[in-house]
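[1] Here's my sequence, what's the structure:
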Amino acid sequence: MATSFWSPVQLSIEIASVSVIWVFILGLFFGKVMANKKFRGKVFLDTIFLLPLVLPPTVVGFLLIIIFGRNSPVGQLIDWVFKQPVMFTWWAAVIASTVVAFPLMYQSSRTGFEAIDEDIENAARVDGANEFKLFLLVSVPLALRAIISGAILSFARALGEFGATLMFAGNIPDKTQTIPTAIFVAIDSGNMELAWLWVTSMIVISLLMLICVHLIKL
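    The predicted structure is shown next:
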C-alpha cells in the first residue's frame, strides 16, 4: 500500500517541479515582452499563450501528439537525437504539464510587469542600467508578488494535470503515472481506499498552495 501510494506522489512532485522551472523562465520572458512591447499581432500572440487555459486537456493532449508524434518533423528529430520517441516517457508528462501551466505564470507575470510605473524603469535607464539589469534588478523585484503567485499556481496546475498527460504520456506505473491518473485507475478498479488517500493528498496540497497565494497578496 505504502509503495503504491507514494510512487505517483513522488512522480507528480518531480514532474511538476521540473515543469514549473520551464514555466517560470518562459513566463517571465514572455510576460515582460508582452507587457512592454507594442507590435502587430500582439493580441493574436497573447491569445495563443492563454489558449491552453481554456482548451479541454484532451485537445491539448491531441495537439501534443500531432506536434511531437513520430510522424511529425519534431518527433522524428527527437527520435533521431535521443534514439527514442518522447511520447509515453517521463519527459512527455513534463511537456504536457508545462503547456497547461504556462498560461497562469505568463498571465501573472505580465500583470505584475504592467503594474510597474514606467517612470521608475526610465529612471533606471537614465542612471545607466541596461535592459538586462533593469529586468533583473528593477522589474522583477517590483513584480515579485505577482511572479511568486504565478509560480505557485503553475505548480498546482502542473501537479493536477490529467487529460493531456494521460493522452501524451500515458499511465505507466513508476514512470508516468501521476496522482490524477492514479486516482482514475484506482476508482476504475474499485480501490476506493487508495483513491481517497490520493484525493486527500491533492486537496491538502492545493489548499496549501492557495493559502500561500493569499498570504503573498496580503
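[2] alpha carbons only for contacts and neighbour counts from here, please
    Fine.
[3] just so I have it, where are all the strands in the protein?
    Taking DSSP state E as the criterion, the chain carries no strands.
[4] Counting residues, name the longest helix you see in this protein.
    Among all segments of the chain classified by DSSP state H, the helix with the greatest residue count is helix 2-36.
[5] which residue packs closest to the residue positioned nearest the centre of the chain, ignoring adjacent ones?
    The centre of the chain sits closest to residue 101, judged by C-alpha atoms, centre = their mean, with a distance of 2.7 Å. Leaving aside its chain neighbours, residue 101 sits nearest to residue 154 (4.8 Å; criterion: C-alpha to C-alpha, 6 or more residues apart in numbering).
[6] For the one you found, give its distance to residue 169.
    Using C-alpha to C-alpha, to the nearest Å, one obtains 19 Å as the distance from residue 154 to residue 169.
[7] So for these two, which sits in the more crowded spot?
    Under the criterion of other C-alpha atoms under 10 Å, the comparison of residue 154 against residue 169 puts residue 154 first, with 30 against 26.
[8] The residue nearest to residue 101 and residue 105 touch, don't they?
    Yes - taking contact to mean C-alpha atoms under 8 Å, the distance of 5.9 Å between residue 154 and residue 105 places them in contact.
[9] so what sits against both of the two?
    Taking C-alpha atoms under 8 Å, 6 or more residues apart in numbering as the contact criterion, the residues that touch both residue 154 and residue 105 are residue 23.
[10] returning to what we had before: quick one, what contacts the residue nearest to residue 101?
    The contact partners of residue 154, by C-alpha under 8 Å, 6+ apart, come to 20, 23, 101-102, 104-105.
[11] Let's see this one next, to set against the first:
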Amino acid sequence: MEWTWHPVKMSFLAATAGTIITLSAAILIAHFMVKRRRRGEAILETILFLPLVLPPTVIGFILVVIFGSKSSVGRLIEYFTGSSVLFTALAAIIAASVVAFPLMYQSIKTGFLSVDSNILDAAEVDGASNWKQFIKIIIPLSTRSILTGIILGFTRGFGEFGATLMFAGNIPGKTQTIPTAIYLAIETGATRIAWYYALISIGFSFLLLLMVKLTGKQ
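    Have a look, this model is predicted:
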C-alpha cells in the first residue's frame, strides 16, 4: 500500500458535504420539535438519535438496504442516473450525513430551547410571524450552538468508518477515506502509512474539538 492524499481529500469531501446536508435538516427538524409539544415526540426523537448508538455496521447495512438495487429508492436512482449509489463517493457522503445528524441536531435544539420565550412573545405582539421570529431572532441567538453542532457533526462524519466501509466500500482512489485507509494499511502490514493517516486524523480532530471548547467559553 502506498501513501496518497486521496483518503484525506475524500474524508474532507464526505464530511463537508455531509455537514451541509445535515445542517439544513437539523435546523428545520429542531425548529419543528421545539415549537410545540406533539404526540409521539419521544418516539420520534428516539429514532433521530438511533445513529448515535447503533453499531456503524448496522447503519451501513440499513443504507445498503435502502439504496440497494433491490429497493424502490435504489431502482429509482439507477433509472435517472444510470448507476447505483453503492460504492461511490455519494455513498460516503450519505453515510457521513447520517452519523453526523444526532450530534448536530442535539446542539442546535439546545440552542433553540435557550432562546428567551419573552423575546419571542414580544415579537409576536409586534406582529412578527413565526417565520420572521425563526429567521431574525431564533437563528441569530442560537449561532453559538449552531456552530458547535456544525463542528461536532463535521468531526463525526470525518471519522466515520463502519457505515462507510459497508456502504461506500474501501476503493483506493475512489471511496477510500482516512479510517478505511488506516484499516487497509494495518491489514497489509503498512504500519507507517497507518500512522501517517492516524496522525492527520488526530491532529485535525483535536483542532476541531478545541474550537468547540473555545466557542463555549466565549
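[12] List the buried residues in the longest helix of the first structure.
    The neighbour-count check on helix 2-36 of the first structure (16 or more other C-alpha atoms under 10 Å) flags 7-9, 11-13, 15-20, 22-24, 26-28, 30-32, 34-35 as buried.
[13] Mind giving me the packing neighbours of that helix?
    Here helix 2-36 of the first structure is seen to pack against helix 90-114, helix 144-159, helix 179-188, helix 192-217 when contacts are counted using 3 or more C-alpha pairs under 8 Å, 6 or more residues apart in numbering; DSSP states H and E.
[14] what's the angle from that helix to helix 179-188?
    Here the directions of helix 2-36 of the first structure and helix 179-188 differ by 140 degrees (axes from the mean of the first three to the mean of the last three C-alpha atoms, to 10 degrees).
[15] Hmm, residue 152 of the second structure is touching residue 101, no?
    No - contact between residue 152 of the second structure and residue 101 fails when scored by C-alpha under 8 Å: they sit 9.5 Å apart.
[16] Neighbour count for these two, which is higher?
    Set side by side, residue 152 of the second structure and residue 101 show more neighbours around residue 101, with 28 against 24, by other C-alpha under 10 Å.
[17] mind checking how far the closest residue in space to that one that isn't next to it in sequence is from residue 131 of the second structure?
    If you skip the residues right next to it in sequence, residue 101 of the second structure has residue 22 as its closest partner in space, 5.8 Å away by C-alpha to C-alpha, 6+ apart. Distance from residue 22 of the second structure to residue 131 of the second structure, counting by C-alpha to C-alpha: 20 Å.
[18] for residue 41 of the second structure, same thing?
    The span separating residue 41 of the second structure from residue 131 of the second structure equals 22 Å under the rule C-alpha to C-alpha.
[19] same question, residue 217 of the second structure
    For residue 217 of the second structure, the distance to residue 131 of the second structure (C-alpha to C-alpha) stands at 30 Å.
[20] Residue 85 of the second structure now?
    Residue 85 of the second structure sits 35 Å away from residue 131 of the second structure, going by C-alpha to C-alpha.
[21] Comparing those two, which residue is more hemmed in?
    Comparing residue 85 of the second structure with residue 131 by neighbour count (other C-alpha under 10 Å), the higher total belongs to residue 85, at 21 against 10.
[22] what's near enough to touch the more buried one?
    Going by C-alpha under 8 Å, 6+ apart, residue 85 of the second structure touches 67-68, 74, 77-78, 91.
[23] Max pairwise distance over the residues you listed: which two?
    Spatially, the most separated pair among the contacts of residue 85 of the second structure is 78 and 91, at 13.6 Å (C-alpha to C-alpha).
[24] of those two, who's got more company?
    When residue 78 of the second structure is set against residue 91 and neighbours are counted by other C-alpha under 10 Å, the residue ahead is residue 91, at 26 against 16.
[25] my guess is the more buried one meets residue 164, correct?
    Yes - if you go by C-alpha under 8 Å, residue 91 of the second structure and residue 164 touch, sitting 7.3 Å apart.
[26] In the second structure, what sits opposite residue 127 of the first structure in the alignment?
    In the superposition onto the second structure, residue 127 of the first structure corresponds to residue 126 when matched by TM-score structural alignment.
[27] ok, back up a step: from residue 126 of the second structure, how far off is the residue nearest to residue 101 of the second structure?
    Counting by C-alpha to C-alpha, the gap from residue 22 of the second structure to residue 126 of the second structure is 33 Å.
[28] Residue 6 of the second structure now?
    The gap separating residue 6 of the second structure from residue 126 of the second structure is 54 Å, by C-alpha to C-alpha.
[29] can you check residue 97 of the second structure too?
    Relative to residue 126 of the second structure, residue 97 of the second structure is positioned 38 Å away (criterion: C-alpha to C-alpha).
[30] And those two? Which one has more around it.
    More crowded of residue 97 of the second structure and residue 126, by other C-alpha under 10 Å: residue 97, with 26 against 9.
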